[in-house]
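Peer 1: Using only what follows, build the 3D model:
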Amino acid sequence: MTNSIPQQYLHFLYLIIGVIVAAALVALLIKLVQLLVQEVRRDRFFKEYGVAVPKSIRMRKAKHPHATGSFALGYPAWAAAKRDGTRDRRSNNTAVIHRLSVIFVGRWKMLGSDPFAAYAFVQQLRAAGIPVDYCAEERAKRDAVLGQLRARRTATSIDAIIQSFSGNPTDFEGFCADLLRQFGWQAQVTPPSRDGGFDLRLHGPTGTSYIAECKCYSRNHHIGRPMLQKLQGANMTEHAQGLLFITTSRFTSDALEYARQVGMQLIDGAQLVRLCQEAAQSQGDVQPPESAFALTRADLMQHIPADMRGQAW
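Peer 2: Next comes the predicted model:
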């Protein structure tokens, strides 16, 4: 009797091991079948459209065929997040929600967790002549670019510029960035909630780095020395080679003297109008190309929480 008990346990152990091995083999077989199905679908898509689907994108058959492609980008987010999207460290929840990007082309539905890879794939589709509608971010950028173009063309006076941004003064930052781009500058608007005390990161035509502050004030408002000192202080951590302050108003004599001492460049309302007129004359009635509405890496990065950007992105 005593010898039969270990034998029973041994049989039971073999049974458990057999079940585990069988389950692992079934799981492996399912995974292999899924991979095979994905490869077959990628091959079919390539034969239909001549564009290779990245491995990071999963393919399914759409419920209904789409004559024109469409897509929506999804971005990662903290399960426990603050208002600015960064992780709420008061919570122990460190989970990340991976919202999927969705792309529809013809009879195919494609899903991916990497918005950068998804958007790059969409651009490849468009380059191959496959029509894909704008996503929400592209439509917003198109509206902003065209709005800035209209603002430049109607910027015949300081009051006209101020009126253009009376409803949303923060749009003035994008307006200034776009204006500088017309003169060969590279410009990036900083996120409103984490701007570090300045509005634009810039590189001049010769490659010199700048940070800039943009203020849309009434013509009777005067920018004083303290606001320039604030920009100078912000550069203690940014270490840009140059500083630029742009406003629709004017600078006090004290501010002008301070700018001369520290080498800060100033653009007041009158100068701003002249720059707008120069840009409008050089561009004429030409509309911006489609490439002007394409999303850059910086555009996409704005939708990713700031404390995730140094990780896989």
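
Peer 1: can we go C-alpha only for contacts and neighbour counts from here?
Peer 2: OK.

Peer 1: so what's the closest residue to Gln265 other than its chain neighbours up against?
Peer 2: Counting by C-alpha to C-alpha, 6 or more residues apart in numbering, Leu244 is the residue found nearest to Gln265 once chain neighbours are left out, at 4.7 Å. Residues near Leu244 by C-alpha atoms under 8 Å, 6 or more residues apart in numbering: 210-213, 264-267.

Peer 1: mind checking the SS state of Leu244?
Peer 2: What DSSP: H, G, I helix; E, B strand; the rest coil gives for Leu244 is strand.

Peer 1: still on that earlier bit, would you show me how to pick out the buried ones of the contacts of Leu244 in PyMOL?
Peer 2: Those of the contacts of Leu244 that count as buried under 16 or more other C-alpha atoms under 10 Å are selected in PyMOL with:
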select buried, resi 210+211+212+213+264+266+267
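
Peer 1: Looking at the contacts of Leu244, which is nearest Glu238?
Peer 2: Glu238 has its nearest neighbour among those in Ile211, at 8.1 Å by C-alpha to C-alpha.

Peer 1: compare with the first, here's sequence two:
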Amino acid sequence: MAGARAFAHRSFEGLGFEAQLTPSSKDGGKDVILTCRAASKAHTYYVEIKHWRSGQHVGQTAVTEFLNVIVNEEISGGLFLSTYGFCSNAVESLTEIQRQRLRFGEESKIATLCKSYIKAKSGIWSPEVTPVETLYEATF
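Peer 2: Alright, predicted model coming up:
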């Protein structure tokens, strides 16, 4: 997991964010803190990454805890990434307003972020969208 967190950190920086990797334990409910500027204003996003060896789907409790961190710390939003997906009740229980603040990505989103980073690093990709649009693209 430490390798995935470190790669995510580098990937987000390569996509135009300032990224801060949190400690692997006692991280306050987030793995990566992203900041960027849009419309002359700083925006902060949290990213939580779950890659459980058990192959278990992320459930409602983990989603609710992450959403509470986003709301309580009054940040712009969050992205919850899970290599093994989410239980149906984890997403279905959220209101439309909550879904605007918290987006979800599975294995395909993680792969897309990695590919975009590699293209940006090699100089063959220059984003035509803002970092936030890249962050939330292909999420649900």
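
Peer 1: and the equivalent of Gly59 of structure 2 over in structure 1, how far is that from Ala259 of structure 1?
Peer 2: Mapped onto structure 1 by TM-score structural alignment, Gly59 of structure 2 lines up with Gly224. Taking C-alpha to C-alpha, to the nearest Å as the measure, Gly224 of structure 1 falls 10 Å from Ala259 of structure 1.

Peer 1: quick one, which of these two is more surrounded?
Peer 2: The residue with more neighbours, out of Gly224 of structure 1 and Ala259, is Ala259; 21 against 16, by other C-alpha atoms under 10 Å.

Peer 1: Regarding that one, which helix or strand does it belong to?
Peer 2: helix 253-262 (DSSP states H and E).

Peer 1: What strand or helix carries the counterpart of Lys115 of structure 2 in structure 1?
Peer 2: Aligned counterpart of Lys115 of structure 2 in structure 1: Gln277 (TM-score structural alignment). Gln277 of structure 1 is part of helix 269-283, with elements assigned from DSSP H and E.

Peer 1: swap in Leu34 of structure 2?
Peer 2: Short version, using DSSP H and E: Leu34 of structure 2 is in strand 32-38.

Peer 1: re earlier: which of the contacts of Leu244 of structure 1 fall within strands?
Peer 2: Using DSSP state E, the subset of those located in strands is 210-213, 265-267.

Peer 1: who's in contact with the helix holding Ala259 of structure 1?
Peer 2: Here helix 253-262 of structure 1 makes contact (C-alpha under 8 Å, 6+ apart) with 223-226, 228, 265-266.

Peer 1: Would you mark the buried spots in that helix?
Peer 2: 255-256, 258-259.

Peer 1: Nearest to Pro169 of structure 1 among those?
Peer 2: Ala255 (22.6 Å).

Peer 1: and that closest one, what pairs with it in structure 2?
Peer 2: The pairwise alignment with structure 2 assigns Ala255 of structure 1 to Ala90, based on TM-score structural alignment.

Peer 1: Check the spacing between its match and Leu67 of structure 2 real quick.
Peer 2: Distance of Ala90 of structure 2 to Leu67 of structure 2, computed by C-alpha to C-alpha: 11 Å.

Peer 1: Then Thr35 of structure 2?
Peer 2: Thr35 of structure 2 sits at a distance of 18 Å from Leu67 of structure 2 (criterion: C-alpha to C-alpha).

Peer 1: measure Ser88 of structure 2 to Gln56 of structure 2 for me?
Peer 2: Between Ser88 of structure 2 and Gln56 of structure 2 the distance is 13 Å, computed by C-alpha to C-alpha.

Peer 1: circling back to that earlier point, might one say that the match of Gly59 of structure 2 is in contact with Thr252?
Peer 2: Yes. Counting by C-alpha atoms under 8 Å, Gly224 of structure 1 touches Thr252, with 5.4 Å between them.

Peer 1: residue in structure 1 matching Ile49 of structure 2?
Peer 2: In structure 1, Ile49 of structure 2 lands on Cys214 (TM-score structural alignment).

Peer 1: wait, what's in contact with the spatially closest residue to its match that is not a sequence neighbour?
Peer 2: Nearest non-adjacent residue to Cys214 of structure 1, counting by C-alpha to C-alpha, 6+ apart: Ile246, 4.8 Å away. Going by C-alpha under 8 Å, 6+ apart, Ile246 of structure 1 touches 176, 212-215, 266-268, 272.

Peer 1: For Val286 of structure 1, state which of those residues is nearest.
Peer 2: Relative to Val286 of structure 1, the closest of those is Cys176; by C-alpha to C-alpha it sits at 19.5 Å.
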